[in-house]
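S.K.: Next comes the sequence, and after it the predicted model I'd like to discuss.
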Amino acid sequence: MKATVLIRPKEGILDPQGEAVEEALRALGFAVSGARVGRLVDVEVDTDDPAEARAAVDRMSHELLSNPLIESFSVELGEGA
C-alpha cells in the first residue's frame, strides 16, 4: 500500500528555509506574510490492510522520518498517494 507523509515544522519553531523562501518571494515582488518549508516522503508498505499500513507509517514517521519535538506530520494512504 502506498503512503505519503507530509512533514512540517511545528508552529513557533524556527524555520530558516521558510524565512529564506519568504524573503526571496518578497524580493520578487510577491506580497507574502509567511512561508514554511517541509518535506514529502512517499513510501510503499508491504500490506493491503489500511490499519496496519497506517500504524507502520506512523511508527516510521515517529522513529525516523520526522523529529516529533520540532515537527508534525500527516499521513495519506491510498492508490494515488
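M.R.: Thanks, I have the structure now. Residues are numbered from 1 along each chain as shown.

S.K.: Every contact and neighbour count from this point should use C-alpha atoms.
M.R.: Noted.

S.K.: wait, residue 15 sits on residue 36?
M.R.: Yes - counting by CA atoms under 8 Å, residue 15 touches residue 36, with 6.7 Å between them.

S.K.: got another, please set it beside the one above:
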Amino acid sequence: MIKVKIHITLKPGVLDPQGKAVQESLNTLGYEQVLNARVGKYMELTLEEGTDVDQQVEEMCAKLLANPVIEDYEYTVEEGVTQ
C-alpha cells in the first residue's frame, strides 16, 4: 500500500478569517508574540500499489480536495505502508 500525505493551504494574499480568529484568540490568551496564523487542511490517503500515484493525487486535488483558485497543495508519498 501507498500512503499519501496532503497539505492544503490558502495561497498568499488570500484572506484567512479562520486564521485571523485563531491569531486573535491566542493573543487574548496571552500569546501576544503570535502575529499571524494561517489555517489549512491535512489529509492522508491510502492507495493500492501499482497505481500512478502522482497523476492520481494531482487529479484528486484539482477536482475535489483543493480549490486551485485560492489554495496551494503539496504532498508526500510513502510506499510499502501497512495498515
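M.R.: Thanks, I have it. These figures come from a predicted structure and were not determined experimentally.

S.K.: one step back: overlap of the contact sets of residue 15 and residue 36 of structure 1?
M.R.: By the contact definition CA atoms under 8 Å, 6 or more residues apart in numbering, residue 15 of structure 1 and residue 36 are jointly contacted by residue 9.

S.K.: Assign the residue lying farthest from the centre of structure 2 to helix, strand or coil.
M.R.: In terms of distance from the mean C-alpha position of structure 2, residue 30 ranks first, at 27.6 Å (CA atoms, centre = their mean). Assigned state for residue 30 of structure 2: coil (three-state reduction, DSSP: H, G, I helix; E, B strand; the rest coil).

S.K.: And residue 18 of structure 2, by the same measure?
M.R.: helix.

S.K.: That one contacts residue 39, doesn't it?
M.R.: Yes - using CA under 8 Å, residue 18 of structure 2 makes contact with residue 39 at a distance of 6.5 Å.

S.K.: if I look at the residue farthest from the centre of structure 2, how far off is residue 22 of structure 2?
M.R.: Residue 30 of structure 2 sits 13 Å away from residue 22 of structure 2, going by CA to CA, to the nearest Å.

S.K.: now residue 59 of structure 2
M.R.: Relative to residue 22 of structure 2, residue 59 of structure 2 is positioned 31 Å away (CA to CA).

S.K.: Of the two, which one has the most company?
M.R.: In this comparison of residue 59 of structure 2 against residue 22, neighbours counted by other CA atoms under 10 Å, the higher total goes to residue 22 at 16 against 12.

S.K.: tell me the contacts of residue 34 of structure 1?
M.R.: Residue 34 of structure 1 neighbours (CA under 8 Å, 6+ apart): 18-19, 22.

S.K.: which one in structure 2 is aligned with it?
M.R.: Matched across to structure 2, residue 34 of structure 1 falls on residue 36, judged by TM-score structural alignment.
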